[in-house]
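Student: kindly return the folded structure for what I paste below:
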Amino acid sequence: MAYLNSQLIKIGNAVINTTVGAVKTNTKMIIIEAKRMSDEMTTIGVFPEMAINGYYPEDWLQTPGFIIAGWEQLMLFAEESSKFSYPTVYVVGVALKHNGSIFNCAAVVCMGKILGIVPKVHLANYNVFHEARVLTAGVAYYVDSIEGIPFGDLIFKFPFGTVAPEVCEDIWTGDGPMERRAYSGADIVVNISASPFRVGVVETRDQMLATRAADNQVLLNYCNLVGGNDSLVYDGGTYVIQNGVFVQRTTRKVVNTTFCVVDMNETLRRREQNITWQSAKREYLERHNPVQTIHATEILGSKYTDHFDGLGTQFEYYTDREHRVFPPAGHKYFLPGQVATSQSSDPRTEYFEDLLDITRIGLRDYFDKTGAFQRIVIALSGGNDSCLSLMIAYNFALEKFAHLYGDVKQAAIKDFIWCFSFPTKFNSEETKNVSRQLCEDLGVTFVEVPIGALVDMKTQMLNDMTGVVPTAGSIPLQNDQARARGDLMWGIANRLRALWIQTGNMSEKAVGYTTVGGDLMGAYSVLGNMFKSVILMLIQYLHDKYRCSGLKLLLATKASAELAENQHDEDDLMPFDVLDTCIELFAGRKLMPVEMFYYLRHNFPQYDFRQIKDWIKKFIHKFLNSIFKWVQAPQAVHLGALDLDRERALHLAVVNRCLEWLNLEALDDIQ
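Tutor: Next up, the predicted model:
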């Protein structure tokens, strides 16, 4: 039985994991999912930003062959779509060249034809994004063509509604193209995205998308990329939001194709009843020309319309009760969404699980997509950083060998992850036992080789060559130990064809508490952008979750580089929570030292104000003198708004004399 006054459409979203440059492989995935959507009689099928090319290609976009290959695969996809049984309208991301400029585009494809191409208007050019370096922004109201295909600021009219495609950042900007396209008649906005994870983005994204859909009185469909490419991890997920109300929000961090049935009459009803929006639309169109509309039926002809001949409406396929989408049983229609569905989560648990998932995905896709490695190796000191790196690698191994069982699975994991301990006389029995126990708990390969004699030999060689004999416990002797381990790890990784995980954290890296050629080295880092205080909390969380014996032993130890007698990291530096706050205030919020003091004194009343001033001075000097170190670190998973990554996030000159204006002397005047 059909529902009266219903105009139902079915939307399919394919959250896929693409690889930069793998245009044939990416397109093959797109075709498979597109056919599935057609078989499901889907009205609109959506794929993420630059799904064909892989996101983000960076300077590969400047290579003509790369752009040509993307165009050829778009044509192939269009051709394949002509063979599908149902006339699904697809929106897919691709990079294209027009009049000598490169654009990040959304292509609209149906029944073998490319109906039009819409370029991204607002390029992401902040934090980890540098699109304006190689891409050109689309221009409002501009329309031209590429090989006869309409190109520019376009909307597409179909019997089921008028679709406005847009690309990622276009929706993050308040003055984006959605407004003019909605006023021009679009009632369905399809945003294709490649939005990476960063702490806090989920809540921001939720609120922003709902606001845009409400402000413009549209049905908003948002489809995000999933997976890692280099240091960025895209957290996936899709949203269907009707005039500001969430209809569907899918699971993040997984590859999937999901479907949602929506009544377009509800969008039109709310739009008609919103007098404020109607007035704004009239005022806008009095001052501006409407965005050009592509009439799909004129291009597709009878092949398209014949699919719906004899039906009461085009949407009768989805009007049976069994296809109707309802909220969960017990839903209170008069209460807000989360209250009505009684959904709640622990923000702390969600935060820790996000960090574990994102670092695992980053490591997994770096390992798999490079194709250069067969195993993972870790220099396991028994400290917090290396143990957490091992836990993340182990989670990746569990995913990688999920298809195996029992002893076969355990043998595969044991051969996949190799941990090496290189103790000297400064390594305690406690930390050595942590390494042994944790590897036994997880069933990974563990090799312990004392290197005291090797370090002594290298130290003596350096003394003889330079004529300099460092004093006991000095930095050069500490570095000799770290570099001996680094040399061994590179050789081990070479022989085992393994990815060596660099295990350092952002806090110690920021102040140079790391050794170039030693613990700063590795092929990829999962913790390089994670604060030390967060690492400590994450280890406690993992222990509480798994009750692992090795982690219990770890929690009983005190953080130490173990490169000298009675060494403790916080004694060498400062309390980790103070250090991490200094990094955030100085590098993240760009505060001057005097401003930092007032924040720190307020936040840490337990410390004497003179001690806080000394810590600030120490931090500033170490930070400025350590930039040359952390720019040599390997790529690390992007986790927040602040990264120590000169190529991606924090662009600081290595050579500088910033002490001339930082005015540290002003701290002395504070009483």
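
Student: only C-alpha atoms for contact and neighbour calcs from this point on.
Tutor: OK.

Student: tell me the secondary structure for residue 450?
Tutor: coil (DSSP: H, G, I helix; E, B strand; the rest coil).

Student: now residue 313
Tutor: Applying three-state DSSP: residue 313 is coil.

Student: how near is it to residue 146?
Tutor: Distance of residue 313 to residue 146, computed by Cα to Cα, to the nearest Å: 34 Å.

Student: burial of residue 602, as a residue count?
Tutor: Residue 602 has 11 neighbouring residues, counting by other Cα atoms under 10 Å.

Student: Proceed likewise with the subsequent sequence, for comparison:
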Amino acid sequence: MVVTGYSVEDLALRNGFVSASIKATHGLARRLEAEGLGHLPVIVGYLSRREGLGERFGQPPGAPQNSLALLHHGELRLVSAKYHLPNYGVFDEARYFVPGDTLPVVRLHGADIAFAICEDLWQDGGPVSTVRAAGAGMLITLNGSPYERAKDDIRLELCQRRAREIGAAVGYVNMTGAQDELVFEGDSFIVDSDGELVARAPQFDDALLVTDIDLPRAKDTAALPAEVGGFRIVRHTVSEEPPAAYEPLTPVLTPRRSPTDDRAEVYTALVTSLRDYARKNGFASVMVGVSGGIDSALTATIAVDALGAENVHGVVMPGRSTTAQEIQDAEDLIRRQGINGRTVSVKPMVDAYETAAGLGRAGERDLESRVRGNVLMALSNEGGHLVLATGDKTALATGEGSLYGDSVGGFAPLKDCWKTQVRDLARWRNEAAAKEGGAPPIPANSFDRAVEGDWPGLPDPDVVDSLLDAYIGTDRGQAELIADGFEAELVKNVVSLVDRAEFSRRQYPPGPKISKRNLGRDRRLPITNRWT
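Tutor: As a prediction, the model looks like this:
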């Protein structure tokens, strides 16, 4: 849905928004014609509607559809809608769209090319299963497939399998950029009918991938079916004659960042997400509370790589228990990164707060953290900065951070990164700087800060994160986790922490999804819940 962006969520249910998408797509066709590009057949994804369906209980009002259109010589020559509507993980398309029932086929230079949208490739059956019978020599799929670790290999294997099943080449076209919690890494590619990789575009960068590929000559349209398996085959001919002979281009196969170490890939996803979130929401600068610890250090580093050091503001906020070393580490980070820095002591504010409110020990709990949050938001209002929450997935899962304190902010770059992964990414970033002849952006002391105190009564971070990943990522219950080899008392303790923290997680800012299951739209549990 390149015209509107993806995902549009409940905007799809607004009649005016659907009409604007349709109008913009027609406008794009006319603009291409006016600028001398109308002769090029262009396929775009957009939001349309199914006319004449009528209102029906349980059906999205207005019958919106996730569609593609062929633009040619100033007109929409062919329109087709997605059939399989995913309703799992971050997807709620059955809520927003009604399914299509067609397979579009475009004849170009005498070859037939079929088109489909994202989930139609992933699911068995549906319009993709009719490509062979429809006589197409190639299938091109338009995708808004969010980034997850190792998903690029899964996509390639899927397309290779589909190519062999349908006996046709497959072109996989994916979005780049980010939208709210979703990151799209591009990584478009082409495989031939045998499943061999022919060409591949880069990850996370906009790119024009131009490739020559041999396709079979199309059959006479009169000999081809008009319907296969309940799907209408809608056809449009752009040109019947093959192109004149020319020297084919050398295929481009952009290498992956590292086949054995995905830290660069994950880090780039985090940078891309923050950059797009800030830019698309009108923020030119961000603000980070810098503590000297690894979470705030990595968050600040990601912000610098995303927006530039001049647009990052670090605030050191010493309190009653802050050590001189922690202040030094925070100030060291600010110097290394070259970001804007300032120090605001929260001790007098906490003292005044306690005196004015007459607080006892219970009322004092988390007060210092919440005062820091107030300071950040006040400075944000004054300077128009986007405040970044610095907590990681481990802290969010276990309720380690303080609500309305550590959770303050408009975006959380590390929301889907386990604590152990934060340290790995920080090490990688320092290593990358060293390889380029630069100084490490993250101070060594940030790695050395003790972490045991972060989990009272819990073991080292590797064990905790492994258990959390098993519980949150797979929905395994306590008995299954114990059977997997985790110590029974640890399982009981961690599961209890996770379940009790659901209330605070609901109030945490958005952050980029990089795992198969994040603590957001991927995992939805009731707050009021006695099940353990």
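
Student: TM-score of the superposition?
Tutor: The TM-score (TM-score structural alignment, normalised by the length of the second structure) is 0.90; 511 aligned residues with a Cα RMSD of 2.5 Å.

Student: what does stretch 277-284 of the second structure contact?
Tutor: Contact partners of stretch 277-284 of the second structure, identified using Cα atoms under 8 Å, 6 or more residues apart in numbering, comprise 178, 179, 180, 285, 307, 311, 384, 385, 386.

Student: want to try CSV for the residues you listed, with distance to residue 121 of the second structure and secondary structure as columns?
Tutor: Below are those laid out as CSV (distance: Cα to Cα, whole Å; DSSP: H, G, I helix; E, B strand; the rest coil):
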residue, distance to residue 121 of the second structure, secondary structure
178, 22, strand
179, 22, strand
180, 25, coil
285, 40, coil
307, 36, helix
311, 41, helix
384, 43, coil
385, 41, coil
386, 38, strand
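
Student: give me the spatial nearest neighbour of residue 551 of the first structure, chain neighbours excluded.
Tutor: Closest residue to residue 551 of the first structure apart from its sequence neighbours, by Cα to Cα, 6 or more residues apart in numbering: residue 543 at 5.8 Å.

Student: I'd assumed that neighbour was in a helix, is it?
Tutor: Yes. Counting by three-state DSSP, residue 543 of the first structure is located in a helix.

Student: ok, longest helix in the second structure?
Tutor: Longest helix of the second structure, by residue count under DSSP state H: helix 15-34.

Student: quick one: map residue 105 of the second structure onto the first structure.
Tutor: In the first structure, the residue paired with residue 105 of the second structure is residue 155, using TM-score structural alignment.

Student: what's the answer for residue 176 of the second structure, then?
Tutor: In the first structure, the residue paired with residue 176 of the second structure is residue 226, using TM-score structural alignment.

Student: what residues does the residue nearest to that match when sequence neighbours are not counted make contact with?
Tutor: Take residue 226 of the first structure and drop its neighbours on the chain: the residue closest to it by Cα to Cα, 6+ apart is residue 236, 4.1 Å away. With contact taken as Cα under 8 Å, 6+ apart, residue 236 of the first structure is in contact with 15, 194-195, 223-227, 251-255.

Student: list just the nearest of those residues to residue 488 of the first structure.
Tutor: residue 227 (31.7 Å; Cα to Cα).

Student: quick revisit: burial count for the match of residue 105 of the second structure?
Tutor: The number of residues packed near residue 155 of the first structure is 29, by other Cα under 10 Å.

Student: after superposition, how close is the helix or strand where it lies to the second structure?
Tutor: Using DSSP states H and E, residue 155 of the first structure sits in strand 154-158. The superposed strand 154-158 of the first structure is, by mean Cα distance after the TM-score superposition for the first structure, a mean 3.1 Å from where its aligned residues fall in the second structure.

Student: so which elements touch that strand?
Tutor: strand 113-119, strand 161-167, strand 292-295, helix 296-300 (3 or more Cα pairs under 8 Å, 6 or more residues apart in numbering; DSSP states H and E).

Student: for the ones you listed, give me a markdown table that also has mean neighbour count and distance to residue 189 of the first structure.
Tutor: Converted to a markdown table, these look like this (neighbours: other Cα atoms under 10 Å; distance: least, Cα to Cα, whole Å):
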| stretch | mean neighbour count | distance to residue 189 of the first structure |
| --- | --- | --- |
| strand 113-119 | 24 | 12 |
| strand 161-167 | 27 | 5 |
| strand 292-295 | 17 | 14 |
| helix 296-300 | 15 | 16 |
